[in-house]
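Engineer: Generate a structure from the sequence data that follows.
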Amino acid sequence: MTQAKFEFAAMPDAEGMFGPYGGQLVPPHLKKAMDDISEAYDKISKTEEFQKELADLNATYVGRPSPIFHAKRLSEQLGGAQIYLKREDLNHTGAHKINHCLGEALLAKFMNKKKVIAETGAGQHGVALATACALVGIPCEIHMGAVDIEKEHPNVTKMKILGCKLVSVTAGQATLKEAVDSAFEEYLKDPTEYIYAIGSVVGPHPFPAMVRDFQAIVGREAREQFLASNGKLPDHIVACVGGGSNAMGMFTAFLQDDVHLIGVEPAGKDIETLGQHAATLTKGKPGAIHGMKCYVLEDAEGNPAAVHSIASGLDYPGVAPQHSYLKDLGRVDYQSATDKQTLDAFMTLSRVEGIIPALESAHAVAWAIKTAPTLGKDETILINLSGRGDKDVDYVANLLGI
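Structural biologist: Got it, this is the predicted structure:
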């Protein structure tokens, strides 16, 4: 594989901008709080004490490094490219979310914060953050849409067992966007004593960069592991994209390489009908949401549009500013998978390889299932299997009448 000539400016710059995206679109009193977090992160994350504690916890608590698995039966069944899975589903708490939640909880501890506040969609970020806060001994409050609470009952139960305060959000569509709004409202009550632990590479600076940095361990591991086992880099690397943290964590290590990077968004029920999908990069346009400039799905009045995905964790009308920038640069190929393709991929991986994926991750699996037969047998696809499907099994069983 030849080295490609991809040249990027620093991402983000000193103002938290990824090209024209990102920044801090917040009121003055909240800007100070964001700047304080940014300054603390820059200082604390570089200390030997912080780095050693995080590394130890990643190894002995999370179970890193997560392995890469060659899905031989699925590859043989499909024909064409060989499919590999980066097994983030094997992490403690069942997804990639623990990677940045541990970092955020440790940062909160080092900053002497009194409460950690966050939103969650599918509940994976909520479970991971409640876990990390229990570990470091800081109270945790999670805001979750009422629709998602009903849909993701196993994760709701876990959060309660772990001791977090769970706030049911009933406004609007009662899903992820409203959960973010609600959590921000609570955070604004005391941004000095509280910290908002954003669950993806979104929001005002420094969160898009900070969450990416904590997630980048995924790509660093994968690059080293794949080279060691295959003697070359993957030809194609694919990950689902809602906010975009698991994809950004994987892609960051490969941005300078001649590797095809694919982000798969939710085409939902109908990608041509606003409100029936959450394919922000595919169908949205540059705008602003939740303190950042990024691609946004907007309604006729210019407000964030209603969105839909079978996967609660991808049900968001915005997207990471860095993904927005990479789309404009053409460095990442953003595609989509429908609810039906995702559900089929969920069942196929479960029954062919004995691995039940999260519905979010199944979007990436769907792309691989569709694409592998069109590629040569000497080509490779690496899927970031960002989470396991324990949380989704009851929902899927009801959908399919299992």
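Engineer: make it CA atoms for all contacts and neighbour counts henceforth
Structural biologist: Noted.
Engineer: Could you give the number of residues near residue 76?
Structural biologist: Residue 76 is flanked by 14 other residues according to other CA atoms under 10 Å.
Engineer: same check, this time on the one 3 residues further on
Structural biologist: Neighbours of residue 79 under the rule other CA under 10 Å: 16.
Engineer: Pretty sure it sits against residue 371.
Structural biologist: No. Contact criterion CA atoms under 8 Å: residue 79 and residue 371 do not qualify, at 10.1 Å.
Engineer: List the residues that are in contact with both of the two.
Structural biologist: The overlap between the contact sets of residue 79 and residue 371 (CA atoms under 8 Å, 6 or more residues apart in numbering) is empty.
Engineer: Contact partners for residue 359?
Structural biologist: Neighbouring residues of residue 359 by CA under 8 Å, 6+ apart: 310, 311, 342, 343, 346, 389, 392.
Engineer: gap between the fourth one and residue 118?
Structural biologist: Read it as residue 343. Using CA to CA, to the nearest Å, one obtains 28 Å as the distance from residue 343 to residue 118.
Engineer: okay, now residue 36: neighbour count?
Structural biologist: Here the count is done by other CA under 10 Å, and residue 36 has 15 residues near it.
Engineer: Ok, the one 4 residues further on next?
Structural biologist: Residue 40 has 16 neighbours, counted by other CA under 10 Å.
Engineer: To compare against the first, here's the next sequence to fold:
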Amino acid sequence: MKNTFEHALPDAQGFFGEYGGSFIPSELQLVMDEITQAYDECRRDPEFQAELARLYKHFVGRPSPIFHAENLSRKHGVDIYLKREDLNHTGAHKINHCLGEALLAKKLGKKKVIAETGAGQHGVALATAAALVGLECDIYMGEVDIAKEHPNVVRMRILGANVIPVTHGRKTLKEAVDAAFEAYLADPITQIYAIGSVVGPHPFPMMVRDFQSIIGNEARVQFQEMTGKLPDNLVACVGGGSNAMGLFSAFLDDTDVAIHGVEPAGRSLEQEGEHAASITLGEPGVMHGFKSYMLKDAQGEPQEVYSVASGLDYPAVGPQHSYLKDIGRVKYGTADDNEAIAAFFELSRQEGIIPAIESSHAVAYALKLAQQGVKGSILINLSGRGDKDIDFVVENYGAQYGISELVRRYTLPT
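Structural biologist: Predicted structure coming up:
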């Protein structure tokens, strides 16, 4: 299915209403202008679009299917559907924009792609795309997330990426972004920062959204073919918000479709540093080169954040999400750690699908909507699979959910 990239926003300066833009040093702005021009040429280039479509079909395995979760539907009294981005090659939605960014980097003559990663899915996807098109790849990842998401670290290294531990601050996603930005500023000529979500300076919030909009474009057609109508509700988790914008973008003009973004409430919404609910509790601010809702500390700096899902613990959110919140088109709610883990096990045991912890936040919120009596159908963007999370979940929650023995890690004899 061809991605049409037809969107009214952002404006020429990269703003979605008052959010977005490009708050970066002037010398870096020249590089961003070059990227913007190259991307504009690529999205209008039939050959670029044809190559991307070929890779989506034959490399990624698109279109990803929609699955009617009949067991969950019967249990909760509402029709629940899953957009199965977890079935993509590399196991998540991230490959959608990583392929586009890698092809763009190749067009620009870059030698290397660099990026941050939290849960490791963006890192794996970018390492995969870099290997495919013949680019070097550096991935910056917090030490906490390296330990937590060890399977994805191994995958990145097998694919040839250089995984660089980030050792300052909380050693998670925000610090990984800081480190990747610093590396990019040191050499914006031979390398490109392949940002992993709908965040950062213009054109990245637009560009990543456009590459991810294939999710919503497919879902719109698929759901109507399955049911004869559009879904009544959309639900997706929101950290930076790329998987959510990918689904939401095709339905924004359909006012009968209620749209829900789900932020991580972590251990407590009441305690600073124990959640990452940027839209729910944040205020407008500038970080990492763009303006958006962000969580601030007493000094107005980015607040420390936390989530059980490494891919969601970021103190800001994509600027288009901020705009959609302000105009009331999308409702943003939260799911906490315990709700997400409960949903992780419920989807696994009811439907035989192990979701990523990030995606489990969306599942948890959809189940809450059902409990609150929402009517009609719910389409959840199942943004990733949970292979990367099983060791962490078993070690930290296994006893609670009846897993009596931890999975033993064996080494081959020498």
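Engineer: hang on, the earlier thing: weed out the non-buried ones from the contacts of residue 359 of the first structure.
Structural biologist: Among the contacts of residue 359 of the first structure, those classed as buried by 16 or more other CA atoms under 10 Å are 310, 311, 342, 343, 346, 389, 392.
Engineer: Just the ones of these in helices?
Structural biologist: Counting by DSSP state H, the members of those that fall within helices are 342, 343, 346.
Engineer: mind checking what the second one lines up with in the second structure?
Structural biologist: By TM-score structural alignment, residue 343 of the first structure lines up with residue 341 in the second structure.
Engineer: can you check residue 268 of the first structure too?
Structural biologist: Taking TM-score structural alignment, the alignment pairs residue 268 of the first structure with residue 266 from the second structure.
Engineer: Please apply the same query to residue 112 of the first structure.
Structural biologist: Looking across to the second structure (by TM-score structural alignment), residue 112 of the first structure lines up with residue 109.
Engineer: how close does its match get to residue 177 of the second structure?
Structural biologist: In this structure, residue 109 of the second structure lies at 24 Å from residue 177 of the second structure, with CA to CA as the measure.
Engineer: For whatever residue of the first structure lines up with residue 99 of the second structure, which residues are in contact?
Structural biologist: Using TM-score structural alignment as the criterion, the counterpart of residue 99 of the second structure in the first structure is residue 102. Neighbour list for residue 102 of the first structure: 54, 129, 132 [criterion: CA under 8 Å, 6+ apart].
Engineer: give me the number of residues near the second one?
Structural biologist: Same thing as residue 129 of the first structure. Neighbours of residue 129 of the first structure under the rule other CA under 10 Å: 36.
Engineer: Find the residue closest to it in space, skipping its chain neighbours.
Structural biologist: Beyond its immediate neighbours in the sequence, the residue positioned closest to residue 129 of the first structure (CA to CA, 6 or more residues apart in numbering) is residue 101, lying 5.1 Å away.
Engineer: Then the last one?
Structural biologist: Leaving aside its chain neighbours, residue 132 of the first structure sits nearest to residue 102 (5.4 Å; criterion: CA to CA, 6+ apart).
Engineer: I'd like to know how far that neighbour sits from residue 211 of the first structure.
Structural biologist: The span separating residue 102 of the first structure from residue 211 of the first structure equals 11 Å under the rule CA to CA.
Engineer: just residue 326 of the first structure next, same as before
Structural biologist: Spatial separation of residue 326 of the first structure from residue 211 of the first structure under the definition CA to CA is 17 Å.
Engineer: Please say which of the two ends up with more neighbours.
Structural biologist: Set side by side, residue 326 of the first structure and residue 211 show more neighbours around residue 211, with 26 against 18, by other CA under 10 Å.
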